[in-house]
Structures are given as C-alpha cells and as structure tokens.
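In: got a structure for you, letters missing:
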C-alpha cells in the first residue's frame, strides 16, 4: 500500500498547487469559493491517503472534519456573504498583478520551498517531501493572494489557502496527533472566516467599498 500510497499523496499535493493557483486567478468571488471547495476536496483526499498509508485512524477523522468544514461550511459562509453584499459594491475587482506575473511569482515560491525541503531529514516526511514543499508553499501562495488582491473579499481566500497549507503540514509531520488538535485547527479556521466575512459585509454596507486601496485611506 505504501508503494502506491505515497506517490498518490504526492500527486494530490501537486493538485493542491494547481487548485490554489485557480483560486488566486479566479475572476469572481463566487468562482473562487467554488474552486476553494474543490481544493479542500483534494485536501480531504490527501488526508485520507495519508491515513491509509500510515495506518493513522486519526487522519480519517481529520478528513471527515475537513470535508464538513472546508468543502461545505466555509464556502457556504463565503457564498452567503456574497449574497448578503448583493450589488451594493463591486466585489470582483481586478488584482494588482496580471495572471502571468502571478503564476511566475507562485512558481518561484514553490521552487524555493522545494529547495528548502530538500535539506530536511525527517523520518515522518521522507517519502512525501514534494507534498511537504507544497504545504509550505501554500503559506506563501496565500500571502501572495492577500497582497495582490484589491478586493478584501478575495483576500479572505489568502487566509484560507494558508490555513490549508498548515493543515497538510501538520498531517505530514504529526499523523498520529489526536483528534482534539484537528478540532482546534478547524474551529479556529471557521471562526476566523466568520469574523472576516462579517467585517467584509460591514465594510460593504458602511464604507461602500471593498477596495483595499480605498480602505487604506480610512482614518480613525
């Protein structure tokens, strides 16, 4: 199983990078929410595959929790926020970088993470170094999403990508971690998304803009 399982984990890790780029490059908030749900489904596959390879029953619980929270609940919260905002203010603002520059920047980040991981010698991550590099790259991809997006609604997805990356890193390095750890990670993510969604909705209602450049000029 391990001969088949670890390559599968690494293939799914590559899919995480592809789907994260799709989230960053999505033209609309609705498309980004749907693509984030797709990426989270890939994350569920990574966790379940790791569970099968390592024999960790905890990871099966993690995958079920991730499905409920990341595939279903978080996208639903974001789509509800979009519906609540309605047409009051523009949500789908163009990013600060064009798609080609964004892809090039992400490629550099992934390369740097692969170089960094190549020097790590951990028994728990020896067979899944590509996926470990991907999980670390997710932090920088999420940060990139926050920096290049003008729409503060789309910036929420940057946080979500960073959180997905930390989720995978934890699963790779500590597959036997108790379910309580997963509950803590999932709960923090949901509360953070709810708070950010409420802030975005209030900004749309009172500031009448979701443009981060405009909001930087607010005083007090």
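Out: Received it, and whenever you're ready, just let me know what you need. Just so you know, these numbers come straight off a predicted model, no measurement behind them.
In: drop to CA atoms for contacts and neighbour counts, all remaining ones
Out: OK.
In: okay, which residue is most central for this structure?
Out: Compute the mean C-alpha point of the chain, and by Cα atoms, centre = their mean the closest residue is residue 161, 1.8 Å away.
In: I'd say it and residue 135 touch.
Out: No: in this structure, residue 161 is not within contact of residue 135 by Cα atoms under 8 Å, at 9.6 Å.
In: mind giving me the packing neighbours of the longest helix anywhere in the chain?
Out: In the chain, with assignment by DSSP state H, the single longest helix is helix 29-54. On a contact count with 3 or more Cα pairs under 8 Å, 6 or more residues apart in numbering; DSSP states H and E, helix 29-54 meets helix 2-25, helix 57-66, helix 74-85, helix 152-173.
In: list the buried residues of it.
Out: 29-30, 32-54 (16 or more other Cα atoms under 10 Å).
In: swap in stretch 145-161?
Out: Applying 16+ other Cα under 10 Å to stretch 145-161 flags 145-161 as buried.
In: can you give me how far it is from the chain middle?
Out: 10 Å (Cα atoms, centre = their mean, to the nearest Å).
In: quick one: neighbours of the residue nearest to residue 177 when sequence neighbours are not counted, just the number.
Out: Leaving aside its chain neighbours, residue 177 sits nearest to residue 58 (7.0 Å; criterion: Cα to Cα, 6 or more residues apart in numbering). Using other Cα atoms under 10 Å, residue 58 has 19 neighbouring residues.
In: please compare the first structure with the one that follows:
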C-alpha cells in the first residue's frame, strides 16, 4: 500500500508539471509549482514512512520550507515587480496539446528504461522512478519551448524536483546534508535567475526571448 501511494503521488507530480508548462500566466504557473512541491513533500514523507528512513522525513521538512514556501515567494516577488504585462501576448513554441503528447512520450520512454533497471526500488516504484527521470526531460522541454524567459525558470525547477525524487527513491538513507545542499543551490539559482529576468524586463519591457536579439553574441 505504501509504494502504491508513492506511485500515485508520482503520477500527480507529472500532472502538475504539465500544468506548470502549459500555464499561460506566470502567476498560475507559480501556484501549480507550489502544489507540485507540496505533493513532493508528501511523497518524501510517505517514502520515509515506508522505508523507515528518518532522513527522508527531514528531507520532507526541508523541501516544504524551500520548495513550497521560499521558491514560490521568490518567483511571486519577481512577478509582482513586473506585473501582468510580463506574461501577456506570449505563447509556447508548441501548442498545449502537443506539449501534453510530448510529456507523455517522455514518460513512456523513461518507463521503458526503468523497467530494465535491476534495483529493488525499480521493482516496487517503477512509475514514480520513471516519472522522476522524465522530469529532467520535461524541464528541458519547458526551457526549449517557452518564449517567456520567466517561464523558462520553471523548467529548471521541474528538473530539480525530479532529481530530488530520484535521489530519494535510489538513496533514501542519504544524509540530510545532501538534500540541504541541493535545495540551497536551487534557491540561490532561482534568486539569481529572477534578478536577471527583472533586469531584462526593466531594460526591454519584454520577456519574449525572440525580442532579446541584442543579447546574441
């Protein structure tokens, strides 16, 4: 029952990732990311209870502070500084329906790969492990297909969430300092990227990557 819940939460992770990518508003994307991070906390706590790894319970607490609270606050602050015009008139490089199909293909490929891995975790949590791997490609797809550079930050965040799940599934007893280090790096990365985006907005009044031709070398 425990691993079934882990797999269910993994499924919800990919659903929320899809919503983050296809959201047309930065504000909505931030909310979906916060929801995903809350699901990640639940997954870590459930996995910690199933495996008896107290380290994962500390990971869950750390993830709540950094991912559910701090990262959305940082992104929301940047968005408030720019206002709603920052996400108007921009569209993805591909249509939402094609984005959903692309994510489905990425998950299917990762699922096929995971079924070939001979590890205890891969046998009992195949869907969750496949989805954690797929998050790297989902995040990369978000970075590549989104014209709004603020939305591209979410691609990095999705990749980072996927790495957390992968690490938790494959090394549940890893020291808390490992997770803390990853989370701290992520927060500083989001802060730096948000500052850069704010400076671009104040200079060009646009977050459309197609308008930033002056940045080309």
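Out: Good, I have the coordinates. Remember, it's a predicted structure, so these values are computed and weren't measured experimentally.
In: now check residue 151 of structure 2 against structure 1: what is it aligned to?
Out: Correspondence of residue 151 of structure 2 to structure 1, assessed by TM-score structural alignment: residue 154.
In: my guess is its match contacts residue 30. True?
Out: No: in this structure, residue 154 of structure 1 is not within contact of residue 30 by Cα under 8 Å, at 9.7 Å.
In: residues in contact with the residue nearest to the centre of structure 1?
Out: Going by Cα atoms under 8 Å, 6 or more residues apart in numbering, residue 161 of structure 1 touches 20, 138-139, 141-142.
In: follow-up on the earlier one: what about the nearest residue to the match of residue 151 of structure 2 once chain neighbours are set aside, distance to residue 119 of structure 1?
Out: Excluding the flanking residues, the one nearest residue 154 of structure 1 by Cα to Cα, 6+ apart is residue 29, at 6.3 Å. Per Cα to Cα, to the nearest Å, residue 29 of structure 1 is found 38 Å from residue 119 of structure 1.
In: again with residue 130 of structure 1
Out: Taking Cα to Cα, one finds residue 130 of structure 1 at 12 Å from residue 119 of structure 1.
In: more neighbours, those two?
Out: Neighbour count, other Cα under 10 Å: between residue 130 of structure 1 and residue 119, residue 130 has more, with 21 against 9.
In: how many neighbours does the closest residue to residue 88 of structure 2 other than its chain neighbours have?
Out: Counting by Cα to Cα, 6+ apart, residue 88 of structure 2 lies nearest to residue 25, which is 7.8 Å off, once chain neighbours are set aside. For residue 25 of structure 2, the neighbour count with other Cα under 10 Å is 15.
In: residue 25 of structure 2 maps to what in structure 1?
Out: Under TM-score structural alignment, residue 25 of structure 2 pairs with residue 28 in structure 1.
In: over to residue 60 of structure 2?
Out: Going residue by residue (TM-score structural alignment), residue 60 of structure 2 aligns to residue 63.
In: contacting residues around residue 89 of structure 1?
Out: By Cα under 8 Å, 6+ apart, the contact list for residue 89 of structure 1 reads 204, 208-210.
In: point out the ones among those residues that are inside helices.
Out: Judged by DSSP H, helices contain none of the contacts of residue 89 of structure 1.
In: show me which pair in these is furthest apart.
Out: Farthest apart among these by Cα to Cα are 208 and 210. That separation is 7.1 Å.
In: who has more neighbours out of these two?
Out: For residue 208 of structure 1 versus residue 210, neighbours defined as other Cα under 10 Å are more numerous around residue 210 (24 against 15).
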